[in-house]
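Engineer: Please work out how this folds:
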Amino acid sequence: MSALLPRLGFIGIGLMGDPLSRRLAKAGHPLVLYNRTRAKADAVAAETGAWVADSVAQLAAQVDVVITCVANTEVLRELMLGAEGVIANARPGGAIIDLTSADPAATRELAQLAAESGLSWVDAPVSGGVAGAEAGSLAIMCGGDRAHVDAARTILQPLASRITHMGPVGAGQVTKLCNQLLVACNTAAIAEMVALAESSGVDAGLLPEALAGGFADSTPFRMLVPRMAERDFKAPSWHLRTLLKDVDMATAQGYRQASATPMAALAAQLMRSRLARGEGESDPATLIRLYRDDAQRS
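Structural biologist: Okay, the predicted model is just below:
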């Protein structure tokens, strides 16, 4: 990379990709965008001066660094592989920074294929949600060679309050799965707690104030309890299906490593029961319905 800011390609203008790409443009990076639904990329381009590519191949051929922030491992594979994919079309010596929450084993496989084509790879999944993306206060956990992570750090700085090198390629993804395992189990326990409070005649909406600063306090607690108490599951800043996807990957990683994940497996089954009721796009706070709304209707 030159002393000038590298030209970035950003693939995936979704809930997270929209504010992240805007922050990178605001930081002064020349930016090329691609999204399967072009209108989302066009909206960012209209406000930032970024250019919108017609294809993944076109984007990859024009930038120094490709940043991906897509829905899941399967979409990531599709973007990277094949004659029209990133790996086949990126400039030799270029870099890939993947912000997707993806499977660690697949990440290592794709990174090896990228290396064979002269491309570096840093897996850099994020935590902090849409609010963190908008504020530039995400926690980013990175896997890759130290030199590659250091180079990625200079690019990712406008997005994060904390960037941690966790180890070789795949280590960032494992760390994110650990994060999501804890979030999912916490969400399930919070739903039980709110249900217990309500069934005992306690106003659950007062719980965040009552428990603030104690051992039970946490960011998920402060976010989820009001939504559960109000049964407010619309316009979520994160989706049940996304959390379930990550917890399923965490349990799969546990299976590979012979590391037991019984709490994560239970949380996944509880979330899957809501998914079966068509609530995949709802806030994970919908788990309260397992204990209160559904029980009251039965």
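
Engineer: alpha carbons only for contacts and neighbour counts from here, please
Structural biologist: Noted.

Engineer: contacting residues for residue 279?
Structural biologist: 240, 286 (C-alpha atoms under 8 Å, 6 or more residues apart in numbering).

Engineer: quick one: it is in a helix?
Structural biologist: No. Looking at residue 279 with DSSP: H, G, I helix; E, B strand; the rest coil, it is coil, so not inside a helix.

Engineer: Count the neighbours of residue 189 for me.
Structural biologist: 16 (other C-alpha atoms under 10 Å).

Engineer: Now do it against residue 62, distance only.
Structural biologist: Using C-alpha to C-alpha, to the nearest Å, we find residue 189 at a distance of 48 Å from residue 62.

Engineer: Flag every buried residue along stretch 184-203.
Structural biologist: Applying a neighbour-count criterion of 16 or more other C-alpha atoms under 10 Å, one finds 184-195, 197 buried in stretch 184-203.

Engineer: Second chain to compare with the first, below:
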Amino acid sequence: TSGDPTVTREISGLIFENKIELIDAPVSGGPRGAREGTIAIMVGGSHAQFERVKNVLSYISHNIIHAGPLGSGHSIKLGNNLLNLICRMGTLEVISMLVREGVAPDMAVDIIQKSSGRNYATEITLPDNILSGKMNQGFSTAMMEKDSSLALKIGAKHELNMALGKVAQTILERTIAKYGLDADMSAVASLFESETGAQIRP
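Structural biologist: Below you'll find the predicted structure:
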């Protein structure tokens, strides 16, 4: 559901000539959020447009947010996914270090989740998909690479360094080189295992 906000605005300008209006409404929350009807829907468009589509979108989820003008939904979705990638890489780096230090991975995740370092990776990704051995998050490396690249493109447009994002992207590229574009994002854990010698999965 993610897209380039610049392209979204360009398309809107083209179709507006034919009296067709466009909003962007990407979602986030993963398969669990979709199943439970709690997935976040980030709507980009005017307030009037948001009010017109809100009831329709409520059939998908009641967690509907007016993100701002057209393109804002896509911008926030891309920023969110880049932040998710940064947190995931940082978490796996620390878990790998702790495993090498002799701490059990499930114990490390459990304690971090109850501490100031908690994030989506410690709450959902690691317990549900990696420590469980399922390795099936339902989100491919290709999809993440598309989103993180677009987010970094936005940063470049504003002449921002985006240092953390670039480091996370480099690790993602190593994952893709080793496991392919069709690999589940859980494969990042396999990359850390192969590069650090830490056994994270059961």
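
Engineer: need the buried residues of stretch 184-203 of structure 1 in JSON lines with distance to residue 223 of structure 1 and secondary structure, can you?
Structural biologist: Converted to JSON lines, those look like this (distance: C-alpha to C-alpha, whole Å; DSSP: H, G, I helix; E, B strand; the rest coil):
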{"residue": "184", "distance to residue 223 of structure 1": "13", "secondary structure": "helix"}
{"residue": "185", "distance to residue 223 of structure 1": "15", "secondary structure": "helix"}
{"residue": "186", "distance to residue 223 of structure 1": "12", "secondary structure": "helix"}
{"residue": "187", "distance to residue 223 of structure 1": "10", "secondary structure": "helix"}
{"residue": "188", "distance to residue 223 of structure 1": "13", "secondary structure": "helix"}
{"residue": "189", "distance to residue 223 of structure 1": "14", "secondary structure": "helix"}
{"residue": "190", "distance to residue 223 of structure 1": "11", "secondary structure": "helix"}
{"residue": "191", "distance to residue 223 of structure 1": "12", "secondary structure": "helix"}
{"residue": "192", "distance to residue 223 of structure 1": "15", "secondary structure": "helix"}
{"residue": "193", "distance to residue 223 of structure 1": "14", "secondary structure": "helix"}
{"residue": "194", "distance to residue 223 of structure 1": "13", "secondary structure": "helix"}
{"residue": "195", "distance to residue 223 of structure 1": "16", "secondary structure": "helix"}
{"residue": "197", "distance to residue 223 of structure 1": "17", "secondary structure": "helix"}
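
Engineer: what lines up against residue 151 of structure 1 once you look at structure 2?
Structural biologist: Alignment note (TM-score structural alignment): residue 151 of structure 1 maps to residue 52 of structure 2.

Engineer: and the residue most central in space within structure 2, what does it touch?
Structural biologist: Central residue of structure 2 (C-alpha atoms, centre = their mean): residue 81, 2.6 Å from the mean position. Counting by C-alpha under 8 Å, 6+ apart, residue 81 of structure 2 touches 144, 147, 148.

Engineer: Can you give me the neighbour number for the aligned residue in structure 1 for the second one?
Structural biologist: In other words, residue 147 of structure 2. Correspondence of residue 147 of structure 2 to structure 1, assessed by TM-score structural alignment: residue 246. For residue 246 of structure 1, the neighbour count with other C-alpha under 10 Å is 24.

Engineer: May I see the buried residues of the helix or strand hosting residue 246 of structure 1?
Structural biologist: Residue 246 of structure 1 belongs to helix 240-256 when assigned by DSSP states H and E. For helix 240-256 of structure 1, the neighbour count (16+ other C-alpha under 10 Å) marks 240-253 as buried.

Engineer: all helices for structure 2, in order.
Structural biologist: 5-16, 30-36, 47-57, 72-100, 105-113, 120, 141-157, 163-179, 187-196 (DSSP state H).

Engineer: Residue 135 of structure 2 is nearest to which of those helices?
Structural biologist: For residue 135 of structure 2, the closest of the helices of structure 2 is helix 187-196, at 7.2 Å, according to C-alpha to C-alpha.

Engineer: Pull the distance from the closest one to the chain's centre.
Structural biologist: 19 Å (C-alpha atoms, centre = their mean, to the nearest Å).

Engineer: what's the mean deviation for it versus structure 1?
Structural biologist: For helix 187-196 of structure 2, the mean distance to aligned residues of structure 1 following superposition is 2.9 Å (mean C-alpha distance after the TM-score superposition for structure 1).

Engineer: Show me what that helix is packed against.
Structural biologist: Helix 187-196 of structure 2 sits against helix 72-100, helix 163-179, with contacts defined as 3 or more C-alpha pairs under 8 Å, 6 or more residues apart in numbering; DSSP states H and E.

Engineer: if I look at residue 143 of structure 1, how far off is residue 124 of structure 1?
Structural biologist: Counting by C-alpha to C-alpha, the gap from residue 143 of structure 1 to residue 124 of structure 1 is 7 Å.

Engineer: what do you get for residue 197 of structure 1?
Structural biologist: 39 Å.

Engineer: try residue 60 of structure 1
Structural biologist: Residue 60 of structure 1 is 19 Å from residue 124 of structure 1, by C-alpha to C-alpha.

Engineer: So which of the two has more stuff around it?
Structural biologist: When neighbours are counted by other C-alpha under 10 Å, residue 60 of structure 1 and residue 124 differ, and residue 124 comes out ahead with 36 against 30.

Engineer: what does the more buried one align to in structure 2?
Structural biologist: Match for residue 124 of structure 1 (TM-score structural alignment): residue 25.

Engineer: what's near enough to touch the closest residue to its match other than its chain neighbours?
Structural biologist: Of all residues not flanking residue 25 of structure 2 in the chain, residue 43 sits nearest, at 4.3 Å (C-alpha to C-alpha, 6 or more residues apart in numbering). By C-alpha under 8 Å, 6+ apart, the contact set of residue 43 of structure 2 is 23-26, 50, 64-68, 70, 72-73.
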